[in-house]
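Peer 1: need a structure here:
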Amino acid sequence: MATCPPYPTPPSSPAGGTLRHAHWWQHTWVRYGAPSTLLALSGLVILALVREETGTEGFLVGLGLAVLPVPLLIAAFRWLDRVEPGPWRNLVFAFAWGACAAALIAIVANSFATRWIATATADPSSADTLGATVIAPVVEESAKAAAVLLVFLFRRRDFTGILDGVVIAGVTATGFAFTENILYLGTAFGTDQLTGDSGMASVTAATFFVRIVMSPFAHPLFTVLTGIGFGLTALSVDHRMPRRVALPLTGLLLAMGMHALWNGSTTLGQFGFIVVYAAFMVPAFGLLTWLVIWTRQRELRTVRTELPAYAVAGWLTPPEPFALGSMRARRIARKYARRHAGKSAARDVARYEAYATSLAFLRHRGRQGKAGPGFVNRERELLNELWARRDAARPALEYAARVAAPPVPVYLPPAPYTPPWPVHGPGPHGGPAAHGPAAYGQAAYGQAAYGRAAYGPAAPYPAHNTHTAHNAHTAHNGHDGYNGYNGYTTYNPYQS
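Peer 2: Predicted coordinates for the structure are as follows:
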């Protein structure tokens, strides 16, 4: 296992970087302008194709219905990404690729393949079935996987694990399903307009129930398998090319297989769809949900494990690793900063949390030999980002650590014993002396148990100090907070 470089000492100010000459394709306007232009053109083309297929009224109806699950799905994937939130531009690119480029590729390729099969076999019905169960899963999952591949190759710094693959793949598939739902719902509305059907018995209502209510997670579920394959590649120590290609390819093949089973369920008889949905889709969705939540908790444990070393080195304060490893404490810190210093301070705290998480993951990969040759530079860069925001972030995180810390258990002393029999005569405290069993009388709580016999010369504490625990008047008094018998504390201020 590769050893990590030593921790640097905190600088007095963020270190400046050196400028280097960039090629023309590395300029910002090229890196962002070219993909944006291509996606915009794809969006215009797909808009024209869908509108031509559904009509203007059908397109508007389909758009209004198809948009309903989108905010929920995006919020779910963003929630998964809260441990180490990636930049919004990656999510915007993924959604736009799925809704525009992948949808355009799927429409053109599926139509061409289905027509070619129908011409070759002279059987349009079998061509439609073959296109839905074989051609569509291969084409659509490949088109969606292209977005994950592009982010993996060109935004490698933001793609460090399984959750990154899940989020990018899920958002891409959400965009693809959005455009596909517009097409299906708009077509169904057009069919109802021709037949005069309306209400719950309409084709639009049935399509809405199946695609929006029952299975809005279908496309994200398929493509997430591809994202997990890329995430495993990002975590892999083995840098051999066959293994790095095999993991994403395996995920892609699993996504195609699940997609084919889902599309082919309508050909398995009257109840084929229900059987596949209940016996396969729902369990698979539950299993993947558990996997990504478990991965999220594992990442939080990594943060709590790796960051204390930076606290020892002086980069972080001692409470910060705990606060940064708790989503509740992070949320409290952002609210505290917003309440006391405004929105800009809250944004600084959020960035501080993201950079600290990236630093913890980088250190974890470095200890496992996965960080690569740029470990030192990346570590220095992340530490400088933290140092620049420490004034805004540290008070908020220290406050959050105090608020979110688990309660310390306090053990109360036993309640004073009240004997169930009458008492007579002067006791050791001037009260009545107990004439009960020996367990609760003088032998148990008097001289023999807590007097000289217990803390005499053989005991480790002073034996003859009248203020110490050998005094029966002090030792058996449950209200005295400074002797060893009291459960609040074992500290005796009279002892040296």
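
Peer 1: switch to C-alpha atoms for all contacts and neighbour counts from now on
Peer 2: OK.

Peer 1: How about the secondary structure of G425?
Peer 2: Under the three-state scheme (DSSP: H, G, I helix; E, B strand; the rest coil), G425 adopts strand.

Peer 1: Look at the closest residue to it other than its chain neighbours and say how many residues are nearby.
Peer 2: Spatially, and ignoring its direct neighbours in sequence, G425 is nearest to P432 (4.7 Å; CA to CA, 6 or more residues apart in numbering). By the measure other CA atoms under 10 Å, the count of residues near P432 is 13.

Peer 1: What strand or helix carries A206?
Peer 2: Secondary structure assigned from DSSP states H and E places A206 in helix 203-208.

Peer 1: what sits up against that helix?
Peer 2: By CA atoms under 8 Å, 6 or more residues apart in numbering, the residues outside helix 203-208 that reach it are 65, 184-185, 188-189, 191-192, 197, 199-200.

Peer 1: would you turn those residues into a markdown table with distance to F176, secondary structure and neighbour count?
Peer 2: Converted to a markdown table, the contacts of helix 203-208 look like this (distance: CA to CA, whole Å; DSSP: H, G, I helix; E, B strand; the rest coil; neighbours: other CA atoms under 10 Å):
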| residue | distance to F176 | secondary structure | neighbour count |
| --- | --- | --- | --- |
| L65 | 15 | helix | 18 |
| Y184 | 12 | helix | 22 |
| L185 | 14 | helix | 29 |
| A188 | 18 | helix | 23 |
| F189 | 20 | helix | 26 |
| T191 | 23 | helix | 17 |
| D192 | 25 | helix | 18 |
| D197 | 28 | coil | 14 |
| G199 | 28 | helix | 10 |
| M200 | 27 | helix | 10 |
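
Peer 1: Closest to R338 out of these?
Peer 2: Of all these, R338 sits closest to L65, with 36.2 Å by CA to CA.

Peer 1: quick one: that closest one and F209, what's the gap?
Peer 2: 11 Å (CA to CA, to the nearest Å).

Peer 1: to compare against the first, here's another:
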Amino acid sequence: MGSLPGTLVRIMTSPQLLDRQRWLSGLPPTARRRPWWQRMLHSPLFWLTVVLVPFYAYCLLNQYQMLHPDREFADGTVALGLNNEALRQSAFWAMWTALAYVVLFVWLDRFRAQRPLVWLLTFLWGACAATWISIHVNTWAAEAMNTTSANADMGTRAAIFIAPFVEEASKATVLFLLVVLFRARIVSRLSIVTLAGLSAIGFAFVENIIYYARVFVYANNTIEVTDPQAEVLSLVMLRGVYTSFGHPVFTMMTALGLAIALGTRSKIVRVAAPLGGFVLACGGHMLFNGVASSGDSASLRPQWFMALGLVATLILMLVFTVVAQTQLIRRRLGDYRRVGWLTDRDPVVFSSPFKRMKLQVASLLRGPRRTWLPTTRFMRRISELAYLREGMTRGTIGVGGDDRAREILLELEELRPAALTDTRGLTLFPPRRRKPLTSAPPPQSPGPAGLGGNWPAP
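Peer 2: Below you'll find the model as predicted:
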């Protein structure tokens, strides 16, 4: 075969064509030397933050304006508004449930972890945007179904047939948005499950504040209630402890369907899997609300054990997912080890979540800027390399993956001298530096010469 024309070769190897190949595979563009402000302006995450933060503030303010004043309905009944004292105390009690689940889900995102700003935006979406959408749509549905009395929120018809679809759709919207904008960074089920859990916990956090505040206001304005604090704490135990798994479990169903779609090449599965996960989430949510609306605690015991069985099944599935991810990373990093681009210890160390955690803690104790930052960047890049290789093997990443892998390998070599990359012989606390031994000065007392004295012999 003859050689290609020079013009065609220049076109095929142009930076524009290479960036396009990367964009089609969901990879970042070729690294270029740019000032920090240019990198910020070219970052989708920056513009997403600029758009979403004011929207979140508006959603919270609008909900406060809806719930704070008293409301009078057409039948003459009055629903008391939520005062600031009730909201403050309710936020205090709802905060502990949210913190516990946030720590759990952030810890779960061990491999190819998202940026903290992405975690924060996802949590705030559930807390601000999803609750704002749900409260408006659910209120409209309650009015359409003729539940416009003072206890309209407790209308079982809207809670069973409308709220599950509205709430699950509003919580999961941020997942699809992040997949479209950052599909190269969401490469595992753990990542998508973490984002789904954070959105659901944000939603449950604000929802619990509203429910706790309503009970607080009702108990303080009803003479029959002798201990308002006990009434609030009983609801805190019910919603914040016993049934706190509800929203995360349902949203995780949609997330798992979306994760299956991201890992397949079939167009039918890419459409059917997220839709099936959403239907399962809505079905479980409808059943949960229907059982909770019955109000008979004795009849809820079988359903309670069924719910615990579902939660245990999901926990076991997540454990198996973590094990599968460790094997995937070790296998794909082994491809680069066999050709000599990685050390023999790299696949072993960076495929274990416990060894990675030890490296994180030890590097942090040795200095956030000097050791922890290079170690964290090294972990992120080597995890990206493993998932990049997996995508290239499955055929979901095109020819632009080889160039990106070359960039990652060069960056790993630059970070290796300053980062902690092995756990053998590594202690959490840095060893103390011993002062070098120095020769002692001669004693300043008379003595015979030759025995350490500074006076001559007589």
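
Peer 1: Need the TM-score between these chains.
Peer 2: With the length set by TM-score structural alignment, normalised by the length of structure 2, the two chains reach a TM-score of 0.76; 382 aligned residues with a CA RMSD of 2.9 Å.

Peer 1: just to revisit the earlier point, got a list of contacts for the next helix or strand after the helix holding A206 of structure 1?
Peer 2: Following helix 203-208 of structure 1 in sequence order, the next helix or strand is helix 218-235 (DSSP H and E). Outside helix 218-235 of structure 1, the residues within contact range by CA under 8 Å, 6+ apart are 141, 144-145, 148-149, 152, 159-174, 176-177, 244, 247-252, 254-256, 258-259, 281, 285, 370.

Peer 1: In structure 2, what range does helix 218-235 of structure 1 match?
Peer 2: Helix 218-235 of structure 1 corresponds to residues 246-263 of structure 2 when matched by TM-score structural alignment.

Peer 1: ok, now stretch 454-469 of structure 1?
Peer 2: The aligned range for stretch 454-469 of structure 1 is empty, by TM-score structural alignment.

Peer 1: Now do the helices in the stretch 201-350 of structure 2.
Peer 2: 228-237, 246-262, 267-292, 301-338, 346-349 (DSSP state H, counting those that start in this stretch).

Peer 1: Make CSV out of these and add distance to T371 of structure 2.
Peer 2: Below are these laid out as CSV (distance: least, CA to CA, whole Å):
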stretch, distance to T371 of structure 2
helix 228-237, 42
helix 246-262, 34
helix 267-292, 41
helix 301-338, 23
helix 346-349, 17
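
Peer 1: Highest mean neighbour count out of those?
Peer 2: With neighbours taken as mean count of other CA atoms under 10 Å, those reach their highest mean count in helix 246-262, at a mean of 24.

Peer 1: how big's the offset between it and structure 1?
Peer 2: Taken over the aligned residues, the distance from helix 246-262 of structure 2 to structure 1 averages 0.8 Å (mean CA distance after the TM-score superposition for structure 1).

Peer 1: That helix to helix 301-338, inter-axis angle?
Peer 2: Going by axes from the mean of the first three to the mean of the last three CA atoms, to 10 degrees, helix 246-262 of structure 2 is angled at 40 degrees with respect to helix 301-338.

Peer 1: so what corresponds to R381 of structure 2 in structure 1?
Peer 2: Checking TM-score structural alignment: R381 of structure 2 goes with Y355.

Peer 1: close enough to count as contact, that match and L382?
Peer 2: Yes. Y355 of structure 1 sits in contact with L382 when judged by CA atoms under 8 Å, with a separation of 6.0 Å.

Peer 1: start and end residues in structure 2 for the helix holding A206 of structure 1, please.
Peer 2: Taking TM-score structural alignment, helix 203-208 of structure 1 hits residues 231-236 over in structure 2.

Peer 1: Tell me how far the matching stretch lies from the chain's centre.
Peer 2: Remark: stretch 231-236 of structure 2 is offset 29 Å from the chain centroid, using CA atoms, centre = their mean, to the nearest Å.

Peer 1: with structure 1 superposed, average distance for that stretch?
Peer 2: Here the mean offset of stretch 231-236 of structure 2 against structure 1 after fitting is 2.0 Å, by mean CA distance after the TM-score superposition for structure 1.

Peer 1: any idea how far the residue most central in space within structure 1 lies from V292 of structure 1?
Peer 2: Against the mean C-alpha coordinate of structure 1, by CA atoms, centre = their mean, the closest residue is L80 at 3.3 Å. Distance, L80 of structure 1 to V292 of structure 1, using CA to CA: 8 Å.

Peer 1: overlap in contacts of the two?
Peer 2: L163.

Peer 1: returning to that earlier point: V102 of structure 2: which of the helices of the stretch 201-350 of structure 2 is closest?
Peer 2: Nearest of the helices of the stretch 201-350 of structure 2 to V102 of structure 2, taken as CA to CA: helix 246-262 at 10.8 Å.

Peer 1: any idea how far the closest one is from the chain center?
Peer 2: With CA atoms, centre = their mean as the basis, helix 246-262 of structure 2 stands 13 Å off its chain's centre.
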